[in-house]
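*Asks:* The following comprises the amino acid sequence and a computationally predicted model.
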Amino acid sequence: MKMEKVPTVTAQERRVRAVKGKPVFYDSPRIKSAKALLVAHLKQHRPPKPYDSGVRLRVSWLFPKGRHKGGEYRITKPDTDNLQKMLKDCMTLCGF
């Protein structure tokens, strides 16, 4: 799946506010935008019917060249565990 822009935010960056003294979590506009981008691309590839068994998911996150050389592991934010979580949540939303 080729995407125009790699998300640079993760679901772990959700915001919180207090409503009647209780925490309420919500997505920032950046998270909403990243999720919308993932969902738009994933919908094009969703299966005819949801999977009913386990699947193997292999993902390579490719980021624009910067401080890292090609093929070098990225150890800074965004954390790939949290990127995977957002991807999997969007896949579930799309019916995988």
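*Replies:* Great, that's in hand.

*Asks:* Could you use CA atoms for every contact and neighbour count after this?
*Replies:* OK.

*Asks:* Next, find the distance separating residue 31 from residue 80.
*Replies:* Distance, residue 31 to residue 80, using CA to CA, to the nearest Å: 15 Å.

*Asks:* The two: who's more crowded?
*Replies:* residue 31 (21 against 16; other CA atoms under 10 Å).

*Asks:* try this one next to it:
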Amino acid sequence: MLVRFVRMTFREEALPDFHAIFDRSKHHIRAFPGNRHLELLRDPDHPAVRMTYSLWDSADALEAYRQSELFRTTWAATKALFAEKALAFSGEKLEVLP
């Protein structure tokens, strides 16, 4: 299982646009083959920061999503709203809790 975090800092005036993009695409991302979970988080100390937390079957499943038209169009629209470059990182689960 692969855990993926993406931290995005938006221009404050662009937050409603981002939330609209996320609301339109979240069901499609959750239904993408290999995706097990997707959440949107807000940084309590930085109001313009949003993070996605997602679980993928494997690095290959995540890469298939990243090569998809769904990702390309969603990311292009999202990226245009950034105040600074996004940070993304992945980790493999070593321990799975029941």
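*Replies:* On my side now, so go ahead. No experiment lies behind these values; they were computed from the predicted model shown.

*Asks:* Work out the TM-score between the chains.
*Replies:* For this chain pair, the superposition-based TM-score is 0.29 by TM-score structural alignment, normalised by the length of structure 1; 43 aligned residues with a CA RMSD of 4.0 Å.

*Asks:* Where is the longest helix in structure 2?
*Replies:* For structure 2, the longest helix by residue count, based on DSSP state H, is helix 15-30.

*Asks:* list the helices and strands whichever helix or strand comes after that helix packs on?
*Replies:* Per DSSP states H and E, the first helix or strand lying C-terminal to helix 15-30 of structure 2 is strand 35-42. Secondary-structure packing of strand 35-42 of structure 2 (3 or more CA pairs under 8 Å, 6 or more residues apart in numbering; DSSP states H and E): helix 15-30, strand 49-56.

*Asks:* which stretch among these comes nearest residue 75 of structure 2?
*Replies:* With CA to CA as the criterion, residue 75 of structure 2 lies closest to helix 15-30 of these, at 9.5 Å.

*Asks:* got the angle for that closest one vs strand 35-42?
*Replies:* Angle between the axes of helix 15-30 of structure 2 and strand 35-42 is 170 degrees (criterion: axes from the mean of the first three to the mean of the last three CA atoms, to 10 degrees).

*Asks:* Quick check: which helices or strands does helix 15-30 of structure 2 pack against?
*Replies:* strand 35-42, helix 69-79.
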